[in-house]
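Participant: how would this look folded up:
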Amino acid sequence: MLNSTALLIVILYLIGMLGIGWYTNRFLIKNSTDYMLASRALPAIMVAASLSVNNIGGGSSVGVASRAFGNWGLSAGWYVLAAAIGIIPMALFAPRLRRVLAYTIPEVVGRRFGPTSHLITAVLNIVALFCLTASQILASGTIVAALTGIPLDTGIIIAGLVAIIYTVMGGLWADAFTDLFQWIIIFFGLLIALPFIIGGAGGWQAIVSKVPPAKMSLTGIGFATILSLVVQYFITFMSGPEMVSRIYAAKDEREGTKATLLSALFMALYAFIPALIGIVAFATFPNINGNQALATVVFNLAPSWVAGLVCAAIIASTMSSADSDMLCASTIFTKDIYQRYINPQVSDRAQIIMTRIGNVVIGLVAMGIALFQINIITLNIFAFMLRAAGPFAAFALGLVWRGASKTAGLISILAGSAVGIYWQILEEPYGILAIVAGSVAGLVAFAITTWIERGLGGREATPLFED
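Facilitator: Sure thing, here's the model as predicted:
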């Protein structure tokens, strides 16, 4: 249980998040573009921080420390470093992403390949984002409860309400500001904690003497796993609404490109910090549960004010994902379902209201699921694969393949989704991830369909740009 100093830091952090929501709602939200895309005015530093913090959730802090404590050792840092490498190719797509002036991924797919492709992509995105919102609120609440000693139900309600309130009030402006603050807390909180933890364990030499040499290898997980992680992250970033929306919100094309490269640097600098903490835990507390590695060393080896920073960092890492998933899901429903198919004449003000209502509904239902403690991890993994495996080829190639055929998008979405589902059911044979298998199938289907239709004189997809 946290002492009073550490608990005060966590409380002040949560209050700060609410304050940011109030400020952005009061001074920055004038229309739906302000609310959904932060006026398309975000500088590179804010976009980069948001990209980074949305990827670095609990799995990249508590999870990496746990993997380092376990079989992966120091090479667990590749879990994040692979993301830094995987986001670099996104810089090549960033200018077109920003230039297209879209709100969502389904909108881009629909412009190129028609309403059927658009609607399927929108539904896949909403389902996946809804599930991810539920899991992140559950994770945030679990961490709040574990780190403060309050009941789990209370922790879920606190975490969920804070995320809902500041997202509802400030939209992407609030999300972007809080993400910048959260990145600072995550990075510097763990970085500041590291020397205290190493010193408390007797110094680096004492730690290394208690750890098997194989555990100190930087490539212990193997090059095949590293490559698989890099490919998985690139697919995830290019088909993730919460990631792509940040590029849409950049001030201009150049800022979007700079942001992706800066995000790669941010994540690379962070990558091995939680892994080192996991190694310290193995050397000093070898009999604990691996999931408790980070918390155990922080509370036992670091000062209370450092423990408070780390607590705020861990809560920030999960809450940042929850707010982004929530906002993206409600934006897609408003723009791609309601405005596109139900009420094309909906006013700008009504769009803001509907998106806010969507945030509340998604957040409250997600909180309800969490309160029942329903295990949704398997569903989340499946939904995450489904949103990426199908739309990846249509979205990515739709941006750059000028001569793509009209039906290539739909065929690739169906083929990628089908193969991804099938591969998931087979429990990912040959060690190939379902998201990778489905995405590759979608790419192949896209290319074959385009070549066949062009040979038969079929129609080309609607171009996104004039030149």
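
Participant: from now on I want contacts and neighbour counts done on CA atoms only, so please keep to that.
Facilitator: Fine.

Participant: I'd say Gln292 and Ser66 touch.
Facilitator: Yes - between Gln292 and Ser66 there is a contact at 7.3 Å, judged by Cα atoms under 8 Å.

Participant: how about residues contacting stretch 148-167?
Facilitator: Stretch 148-167 has contacts (Cα atoms under 8 Å, 6 or more residues apart in numbering) with 1-2, 7, 14, 17-22, 137-138, 140-146, 174-175, 319, 322-323, 327, 359-360, 363-364, 367, 370-371.

Participant: are any of these buried, and which?
Facilitator: 2, 7, 14, 17-18, 20-22, 137-138, 140-146, 174-175, 319, 322-323, 327, 359-360, 363-364, 367, 370-371 (16 or more other Cα atoms under 10 Å).

Participant: I have a second one here; can you model it like the first so I can compare?
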Amino acid sequence: MNTILLITIIGYILLMIVAGTMIGKNKINNTEDYMLAGRSLPNIVLVGTLLATFVGSGTVIGGASFIYQQGPLAGIIYFAGVPIGIVILYFIAGKTWLISKYTIPQILEIKYGKLTRTISSIFIILAYIGIASYQFTGGGYILNLTTGISVQAGTIITAFIVIFLATIGGMFSVAYTDFISSLLILAGFLLGFFYLVTNVVSFDTIIASLPESHFTWTGNLTVPQIIGYFLPLFLLVLADQNMYQRLASAKDANTARRSTIGFFFSSIAVFGLVILLTIGSFALFSDIKPDTAILQLAYNGGLPVIVGALILTASVSFLITTGNSFLLSAAGNITYDIVQRVKPDISDKSLLKINRYSVFALGGIAYILGAFFPDVLSIQMYSYTMYGAALTPAILASFLWKRANGPGALASIVIGGLATLVWELVLQKPYGWNSVLIALPLSIIALIVVSLLTPKYTAQIEEDQYGKDKEEKENVEFKSEYASGVYEGK
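Facilitator: This is a model prediction of the structure:
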């Protein structure tokens, strides 16, 4: 056990708890504050929370595991879906703000109807529980490495911290602690790599240590297999409810759109540093467990203690910010897409309580789920595909294809989700292919065929629920266009 490492990590965790508690105590007055930070986030905070939310255990542990085994070029393919997806997200970010809903299913209801909202919320909850689960496991790895406690005990501690922060402060707490974490992430990883190549092992030596397979774009994988790793991240960033909630939390539509530019460049920087740190770890440790590559580098890689502490603390920040974001988001699905649908007259105060109780319950389920998957990378691919294949086609079609309708979206969501479950859990991934290679085509085909064979759905927008404010009128006008299929990404 290294005392400095331990103190640094504990200090960071305490800072997050104090900051999250203070922000939550002073800012949360209603459900809009809890879910969308009162629609007040400035650009720099928005960029930070987008980055910190999307980059978590799946990057530091799952991504490092993939790069360690397949090489840096394959790692570029693995991560490339994120910046490509962000470019597409830029063109719909402003309209996402105008829709101003708490959840993706609420958005889908405008275009596709109530049943689609209910079914989509179930699949989002299933996927997000999985994503939260491997944040807990990642935290267990780090605490095991730095304190010597068991991975299981570390996982429980991480779960408690994540659940507490998500419960106490909602989006205000999550967004501003995300911003702090994003600065720590960039500083820790950049400083760590700079010291590594200038004082521990030269970059030439790192390159020379890599096996021949690591200099190909597919590593040890076939072309279908590498595509199966590219698609889940690409699909997730395009339709991740967390992204849409954060864009809706911006102070205006232009801020929402501009934030995707910062997200684009900061994500490339972080992914690039993860690749470089992982191959540096490979040069020093050729026989470690792949998903501990960055963690071992920070702990045993010859870096100064303070630099190692920064990397490990940055890794912890990844896990905490991503975990509480996904729990908060999934709790919103329970509160607004299930409970409020059953009891439409429920008070705002009651919704706020249910939101917090749901975070706690989902956190417990996420911890239990972690026992069913052998490593972070496997649960990561399941969770991303469950979301991406089941929901992304319907979400994008709602913005970009006016003929898409409720029956088509419903068929797409159900078939994509069930195909993921069957391929992953029943068939156990035949040919070593990730389920996205099967689930995504089936989901798209179902959406197109069923939409063309059934009547077009047109929602009715109730204007009297909005005030006379100019901005609210623009929201109503856009919702009407969106529901009727007039809006095609303009």
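
Participant: more neighbours: Gln292 and Ser66 of structure 1, which one.
Facilitator: Comparing Gln292 of structure 1 with Ser66 by other Cα atoms under 10 Å, the one with more neighbours is Ser66, at 28 against 16.

Participant: helices of the stretch 251-400 of structure 1, start to end?
Facilitator: 253-270, 273-284, 293-301, 304-332, 348-371, 377-389, 391-400 (DSSP state H, counting those that start in this stretch).

Participant: revised request: answer the last question for the stretch 101-250 of structure 1.
Facilitator: Here the stretch 101-250 of structure 1 has its helices, by DSSP H, counting those that start in this stretch, at 105-113, 115-148, 152-200, 204-209, 223-239, 241-248.

Participant: quick one, what contacts the residue nearest to Ser249 of structure 2 when sequence neighbours are not counted?
Facilitator: Nearest in space to Ser249 of structure 2, with sequence neighbours left out and distances taken as Cα to Cα, 6 or more residues apart in numbering, is Arg39 at 4.1 Å. Neighbouring residues of Arg39 of structure 2 by Cα under 8 Å, 6+ apart: 32-33, 248-252.

Participant: closest one of the residues you listed to Leu351 of structure 2?
Facilitator: Nearest to Leu351 of structure 2 among the contacts of Arg39 of structure 2 is Glu32, at 10.5 Å by Cα to Cα.

Participant: would you agree that closest one is in contact with Gly38?
Facilitator: Yes - counting by Cα under 8 Å, Gly38 is a contact partner of Glu32 of structure 2 at 5.4 Å.

Participant: for Ile376 of structure 1, find the nearest of the helices of the stretch 101-250 of structure 1.
Facilitator: So among the helices of the stretch 101-250 of structure 1, helix 115-148 is nearest, using Cα to Cα, at 6.8 Å.

Participant: neighbours of Pro212 of structure 1, how many?
Facilitator: Residues near Pro212 of structure 1, counting by other Cα under 10 Å: 11.

Participant: from Trp72 of structure 1, how far out is it?
Facilitator: 12 Å (Cα to Cα, to the nearest Å).

Participant: quick one: the helices of the stretch 251-400 of structure 1 as TSV, columns for distance to Met238 of structure 1 too.
Facilitator: Formatted as TSV, the helices of the stretch 251-400 of structure 1 follow (distance: least, Cα to Cα, whole Å):
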stretch	distance to Met238 of structure 1
helix 253-270	12
helix 273-284	26
helix 293-301	31
helix 304-332	15
helix 348-371	23
helix 377-389	8
helix 391-400	7
